[in-house]
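S.K.: Next comes the sequence, and after it the predicted model I'd like to discuss.
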Amino acid sequence: MSILVLGSVNVDITAYGARLPLPGETVHAESYAIALGGKGANQAVAAARLGAEVALAGRTGADGFGRMARDWLAQAGVGTGQLWEDAEHPTGIATIGVARDGENAITVVGGANMAIGAEDVARLDPAFATAKVLLLQLEAPLAAGLAAAAKMRAAGGLTLLDPAPAPGAAFGAEVWTAVDAMTPNESETEALTGIRPTDQASAARAASVMTERGLRIAVVKMGAGGVYWKAPEGEGHVPAFAVKAIDTVAAGDCFNGGLGFALARGDGLPDALRFANACGALATTRRGASDAAPTLAEVEALLKAGQA
């Protein structure tokens, strides 16, 4: 199978401490780490670690962070032939605080990610010809993502949009019909629909709002509450896996990487969502962003244990 990811590449600088600081407060952390991040890179690594053939398209700066990111991606088995070096903008970075209970706070500086444009999409025609699934996020310009989605649809593939970080303004009508599926979490769902999904009933209402706007597949993520989905073939709830979370930083990215992987190999939507739930759950049991992505064997073991 082949997956194309168009999106962000960051270097994450993460501080781990007892709790997150309040506004205006300084707290002492216990440790820190520097690692690969960015929603595009995280999703690409998550799919590659499961065994997919993955190409990541985007931009890094012509700087030390960019070279580090490219090396990490190559080591993870992600194709970087469509990851271009931008001499005018720095590599994106994220500063992250993680508390002992797994909660996090993140500040992102987009840098070269925000310079991704139509010329980058135009260079991807060979990748569209072979990819089955395109993964998009909102850490790169939406216009470029929509252009890529149009090419993916013309090539017969499927586009998944993770609307994260939460959009600051309502999507135009063209967004809902341009992509095949969206996978918002609770805050993103509220930003998109005005409905906070606190249970299955409210998640179902939010999913209906999204499909009424023209979206084909709505997937509402509720963390420990599982996911609620609505699609032309039906709708339903997929429970979450009970795990001990220590770091939730890349759980959503691993979910999306897993969902793309499962759909690309031909799984039906409910099974693909259960697989994605397992990927996201396992990611919360270890620290890091892309480093937290599980292997296929780990996911299959959790799926088997969940059936017992």
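M.R.: Here it is on my side, so go on.

S.K.: alpha carbons only for contacts and neighbour counts from here, please
M.R.: OK.

S.K.: my read: residue 34 touches residue 12, true?
M.R.: Yes - with contact defined as C-alpha atoms under 8 Å, residue 34 counts as touching residue 12 (5.6 Å).

S.K.: Any chance you could list what contacts the helix or strand where residue 127 lies?
M.R.: If you go by DSSP states H and E, residue 127 is part of helix 125-130. Applying C-alpha atoms under 8 Å, 6 or more residues apart in numbering, the contact partners of helix 125-130 are 2, 4, 55, 151, 152, 155, 157.

S.K.: What is the neighbour count of the third one?
M.R.: Here the number of neighbours of residue 55 (other C-alpha atoms under 10 Å) works out to 25.

S.K.: who touches it in this structure?
M.R.: 2, 3, 4, 5, 44, 78, 79, 80, 81, 82, 127.

S.K.: Kindly provide the distance from the first one to residue 245.
M.R.: So the one you mean is residue 2. 30 Å (C-alpha to C-alpha, to the nearest Å).

S.K.: now swap in the last one and tell me
M.R.: When distance is defined by C-alpha to C-alpha, residue 127 is 36 Å away from residue 245.

S.K.: and if you look at the third one?
M.R.: Distance, residue 4 to residue 245, using C-alpha to C-alpha: 29 Å.

S.K.: The structure to be compared is supplied as follows:
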Amino acid sequence: MSRLLILGSANVDHVMSFEYLPTIGQTLMSQDYRIEQGGKGANQAVAVARLCSPSTRVDFICHLGNDVMAHDMCHNWKLDGIQTDGVSKIQGQSTGSALIFIGKNGENSIGVAPGANDNLTVTALLEHQDLINRADWLLTQLESPTPTVIEALKLVKQRGGSTILNPAPAKSIGTEIYKWVDIITPNETEAEAITGIAVDDEDSAAFAAQMIHSHGPGIVIITLGARGAYVSSPEFSGLIPAPRVMAVDTVAAGDTFNGALLVGLSNQLTLVDAVTFANKAAAITVTRQGAQRSIPYRDDLIC
């Protein structure tokens, strides 16, 4: 049985839809408003759980507030098959929240208040040493405190597991983290934050990938939205196109991609096939509204 571990954030998403995204100083009337369950870590954990085989164990380490939304999140995660031994509810803290603006073409702007996510310290992480020790793979992001992310990657890597870092949201994290990363999956904005190279086509993606390799990761996958993903690895280098679809909401697309990538690789797919699988899963997600409710199930990709 494969054991897949996700470390990351969980947020309550407050979503507003607009004809177009407001500019600085502009006030627009939202076409609708809804509350969703989200957070990069939680979205990726849901994607993994929905897309993996029944014999796979999916563990999630995160911090929630001690509130109603935290109870609802845990209930829904269990329904998806996520093990919640690593989920802690922190007294006196609110569950993280995000304000999401969505334009008519699916583009979005997001602001995050971390809440209890910021209490996932290294000390708190080590309370889940058993989950870390048994993980075959770790998938994590940057909505948790950076020292905690580094420690988790280091512990899994040192005991022979494999690691994937989705360096989102883009922020300065130094270079120490990369020596514990097998696979890194930035989008264009995040790749530019790491390298200083504006990524807007296949050539610039290849250039940025080579710079990222110099920091340590052996496999670099730069996601390029509707165009697909640029892969740079000893096995294959080049663009793997995404299916063409009509996007209505791109909020959880990257998270679905990362979760599906982990599932594909843990199922022993080749890197190219795993990225192709991840592209297909993300393409389904963008045709649906919402964060976790837009993430497909395994049968959606098989049919």
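M.R.: Thanks, I have the structure now. Only a predicted model underlies this, so the values are computations on that prediction, with no experimental measurement involved.

S.K.: Which members of the contacts of helix 125-130 of structure 1 occur in strands, if any?
M.R.: Judged by DSSP state E, the subset of the contacts of helix 125-130 of structure 1 located in strands is 2, 4, 55.

S.K.: And for the second one, the neighbour number?
M.R.: The one in question is residue 4 of structure 1. Number of residues near residue 4 of structure 1 (other C-alpha under 10 Å) recorded here: 28.

S.K.: Okay, strands next: where are they in structure 1?
M.R.: Using DSSP E, strands in structure 1 cover 2-6, 10-16, 31-37, 53-61, 83-86, 92-98, 104-109, 133-136, 158-161, 181-182, 217-221, 227-231, 234-238.

S.K.: Quick one: closest of those strands to residue 197 of structure 1.
M.R.: Residue 197 of structure 1 sits nearest to strand 217-221 of all the strands of structure 1, at 7.8 Å, using C-alpha to C-alpha.

S.K.: Relative to structure 2, which residues correspond to the closest one?
M.R.: Under TM-score structural alignment, strand 217-221 of structure 1 corresponds to residues 219-223 of structure 2.

S.K.: Enumerate every residue touching the residue nearest the centre of structure 1.
M.R.: Nearest to the geometric centre of structure 1 sits residue 253, at 3.1 Å (C-alpha atoms, centre = their mean). By C-alpha under 8 Å, 6+ apart, residue 253 of structure 1 lies in contact with 39, 42, 43, 46, 280.

S.K.: Do a quick rundown of the helices in structure 2.
M.R.: 40-51, 68-80, 122-126, 129-133, 146-158, 188-195, 202-213, 253-266, 271-285, 298-302 (DSSP state H).

S.K.: any chance of the ones you listed in a markdown table, with distance to residue 25 of structure 2 too?
M.R.: Putting the helices of structure 2 into a markdown table (distance: least, C-alpha to C-alpha, whole Å) gives the following:
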| stretch | distance to residue 25 of structure 2 |
| --- | --- |
| helix 40-51 | 28 |
| helix 68-80 | 32 |
| helix 122-126 | 39 |
| helix 129-133 | 46 |
| helix 146-158 | 32 |
| helix 188-195 | 23 |
| helix 202-213 | 33 |
| helix 253-266 | 28 |
| helix 271-285 | 31 |
| helix 298-302 | 42 |
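
S.K.: ok so, going back, what about the equivalent of the residue nearest to the centre of structure 1 over in structure 2, distance to residue 210 of structure 2?
M.R.: In structure 2, the residue paired with residue 253 of structure 1 is residue 255, using TM-score structural alignment. In this view, residue 255 of structure 2 and residue 210 of structure 2 are 24 Å apart by C-alpha to C-alpha.

S.K.: Likewise for residue 239 of structure 2?
M.R.: From residue 239 of structure 2 to residue 210 of structure 2 the distance is 14 Å (C-alpha to C-alpha).

S.K.: what does residue 139 of structure 2 give?
M.R.: Taking C-alpha to C-alpha, one finds residue 139 of structure 2 at 22 Å from residue 210 of structure 2.

S.K.: which of those two has more neighbours?
M.R.: residue 139 (29 against 18).

S.K.: Test my guess that the more buried one contacts residue 9.
M.R.: No - Residue 139 of structure 2 lies out of contact with residue 9 (C-alpha under 8 Å); the separation is 11.9 Å.

S.K.: Tell me the counterpart of residue 147 of structure 2 in structure 1.
M.R.: Residue 147 of structure 2 maps onto residue 143 in structure 1, by TM-score structural alignment.

S.K.: Now do the same for residue 102 of structure 2: its match in structure 1.
M.R.: So residue 102 of structure 2 corresponds to residue 98, using TM-score structural alignment.
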